[in-house]
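Asks: Quick one: sequence plus predicted model below, questions after.
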Amino acid sequence: MTSSIFPLFLFVAVATVTPGGATTLATASGARFGFARSIPLMLGIAMGLAVLAAVAALGLGKLLLAMPALQTIVKALGSAYLLWLAWRIARSGAPNAGSGPARPVSLVNGILLLWLNPKSWAMTVAAAASFALLSSSPNRLAMLLGASFGLAACASLALWCALGVVLAGLFRTPRHWRIFNFAMGALLAVSVIPTWR
């Protein structure tokens, strides 16, 4: 069974480390608030992804695939939320400049963000469908997918947040921050496009 689990781990690692809405938010939060204050956001996203993967393994993925209207609703809500966050990030200035979010995203909002992120739904439903034969029962598959996605998300988000912290050390002027925040907002907005293809 260990040899057959490697493709799952590879899929999960690549899916969580590639740029998207969650990684962009982790980078922006690390730059703006530092690593320690970004931990609730990262934990919320990782917990949300773990639960979503488990729920997909238990059958929600099949329901979404069977109901295109529900897929469209999830995509629309998720896209609207991500675009709103992108707008807020793009408008924010330097830390302590009085503009933009005054505090980092909370654990609960991190979970909600993840559940409204269309990329997360696509990743977890694809994993549940592709790796269903790794386990003899849906409950075991749910535990395997939940643990895999949760741990991989923690590692990936920590890397992206650390990158944000490093980048913050390079910004010396409010103009630098405006450029960075605009770039992060634009990347977050662009991350919505693949979900509508």
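Replies: Done, it's in. Residues are numbered from 1 along each chain as shown.
Asks: C-alpha only now, for contacts and for neighbours.
Replies: Noted.
Asks: Could you name the helices and strands sitting against the helix or strand Leu141 falls within?
Replies: Here Leu141, judged by DSSP states H and E, is contained in helix 138-168. Packing contacts for helix 138-168, counted by 3 or more Cα pairs under 8 Å, 6 or more residues apart in numbering; DSSP states H and E, involve helix 2-17, helix 21-33, helix 35-55, helix 118-130.
Asks: what comes up buried for it?
Replies: By neighbour count with 16 or more other Cα atoms under 10 Å, helix 138-168 contains the buried residues 138, 140-154, 156-165, 167-168.
Asks: could you redo the helices and strands packed on helix 138-168 as TSV and give each row mean neighbour count and distance to Met184?
Replies: Below are the helices and strands packed on helix 138-168 laid out as TSV (neighbours: other Cα atoms under 10 Å; distance: least, Cα to Cα, whole Å):
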stretch	mean neighbour count	distance to Met184
helix 2-17	15	16
helix 21-33	27	6
helix 35-55	24	16
helix 118-130	21	17
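Asks: ok, and here's another one to check against it:
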Amino acid sequence: MILALLMFLLPLAYSPGPGNLYFAAAGAQVGARATVAASVGYHLATWGVTLAIGLGSLATLAQQPAIFAAVKLLGGGYILWIAWRFARSSRLRHRNTATDVRFVDGVVLLLFNPKAYVIIALMFSQFLDPARLPAVGAGHIGQVLLITTVFTLNNLLAFTVWTLAGDRLARVFSSPAQARWLNTGFAVTLAGVGLWMLLD
């Protein structure tokens, strides 16, 4: 099951999305090491939300269009705000400052990403044994914990790859003019993702 789950998650985890692009941009702006707090926040939130969905605690979210729409608006708005932060950076920040890459950024990025909820629900619908769904027993909880942990660790690996790629780009394009273009490029890309989240 784990191999099949990883095959299912591969294109989802490594393709461009709000989380990947944020960490690539953050890696470019402050360096990979300075993104650790945000990554911890994102992946702790990922583990908690995934576990809650797997155990049915967030099932009402999918049944309440108004809640889902509010999450989508908050998520799109938050991504646009992050894009604005990168756009107004005239140069890459010094590598040992991480004032704009915080634990809370990672948490909020996950909580306000409605696509994450859809992917998680889809994942459980494919890989959670339907025979164990009616009763939340030890076997069911064990399955949910396994899927939740594999999903979170796979995301962590993917985001680390994107963060390191952003860090590497910043080291290659290190002049002030190149840094401005790099920040602008990340900002425009993030803004496109934010608009897509709002309009989809």
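Replies: Nice, I can see it. These numbers come from a predicted model, not from an experiment.
Asks: ok, back up a step: let's have the helices and strands packed on helix 138-168 of the first structure in JSON lines, adding distance to Ala66 of the first structure.
Replies: Listed next are those as JSON lines, based on distance: least, Cα to Cα, whole Å:
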{"stretch": "helix 2-17", "distance to Ala66 of the first structure": "23"}
{"stretch": "helix 21-33", "distance to Ala66 of the first structure": "26"}
{"stretch": "helix 35-55", "distance to Ala66 of the first structure": "16"}
{"stretch": "helix 118-130", "distance to Ala66 of the first structure": "12"}
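Asks: Tell me which of those helices sits nearest to Arg178 of the first structure.
Replies: helix 21-33 (11.6 Å; Cα to Cα).
Asks: Where in the second structure does that closest one fall?
Replies: On the second structure, the counterpart of helix 21-33 of the first structure by TM-score structural alignment is residues 18-30.
Asks: can you give me the offset of the matching stretch from its chain's centre?
Replies: Here stretch 18-30 of the second structure is found 10 Å from its chain centre; the criterion is Cα atoms, centre = their mean, to the nearest Å.
Asks: Give me the mean distance between it and the first structure.
Replies: Stretch 18-30 of the second structure, aligned to the first structure and superposed, deviates on average by 1.1 Å (mean Cα distance after the TM-score superposition for the first structure).
Asks: Quick one: residues contacting the closest residue to Arg33 of the second structure other than its chain neighbours.
Replies: Among residues not flanking Arg33 of the second structure along the chain, Gly27 sits closest, at 8.0 Å (Cα to Cα, 6 or more residues apart in numbering). For Gly27 of the second structure, the contact set (Cα atoms under 8 Å, 6 or more residues apart in numbering) comprises 33-35, 163-167.
Asks: go again using 10 Å as the cut-off
Replies: Contacts for Gly27 of the second structure (Cα atoms under 10 Å, 6 or more residues apart in numbering) come out as 21, 33-36, 95, 101, 160, 162-170.
Asks: ok, now how distant is it from Ala158 of the second structure?
Replies: According to Cα to Cα, to the nearest Å, Gly27 of the second structure stands 13 Å off from Ala158 of the second structure.
Asks: Look up how far Pro118 of the first structure lies from the residue nearest to the spatial centre of the first structure.
Replies: For the first structure, the residue sitting closest to the mean C-alpha position, by Cα atoms, centre = their mean, is Ala22 at 2.8 Å. Distance of Ala22 of the first structure to Pro118 of the first structure, given as Cα to Cα: 11 Å.
Asks: Now for those two: what residues contact both?
Replies: Residues within reach of Ala22 of the first structure and of Pro118 at once, by Cα under 10 Å, 6+ apart, are 82, 191.
Asks: Pretty sure Thr189 of the second structure sits against Asn20.
Replies: No - if you go by Cα atoms under 10 Å, Thr189 of the second structure and Asn20 don't touch, sitting 11.3 Å apart.
Asks: Chain neighbours aside, what residue packs nearest to Gly135 of the first structure?
Replies: One correction, residue 135 of the first structure is Ser, not Gly. Per Cα to Cα, 6+ apart, closest to Ser135 of the first structure is Leu141, 5.4 Å.
Asks: Verify the contact between the one you found and Ile5 for me.
Replies: No - the pair Leu141 of the first structure / Ile5 is not scored as a contact, 11.2 Å apart, by Cα under 10 Å.
Asks: Mutual contacts of the two, please.
Replies: 131, 134-135.
Asks: So Ala129 of the first structure is in contact with Ala57, correct?
Replies: Yes - when contacts are counted by Cα under 10 Å, Ala129 of the first structure is listed as touching Ala57 (7.8 Å).
Asks: Which residue is the nearest non-sequential neighbour of Phe159 of the second structure?
Replies: Asn20 (5.5 Å).
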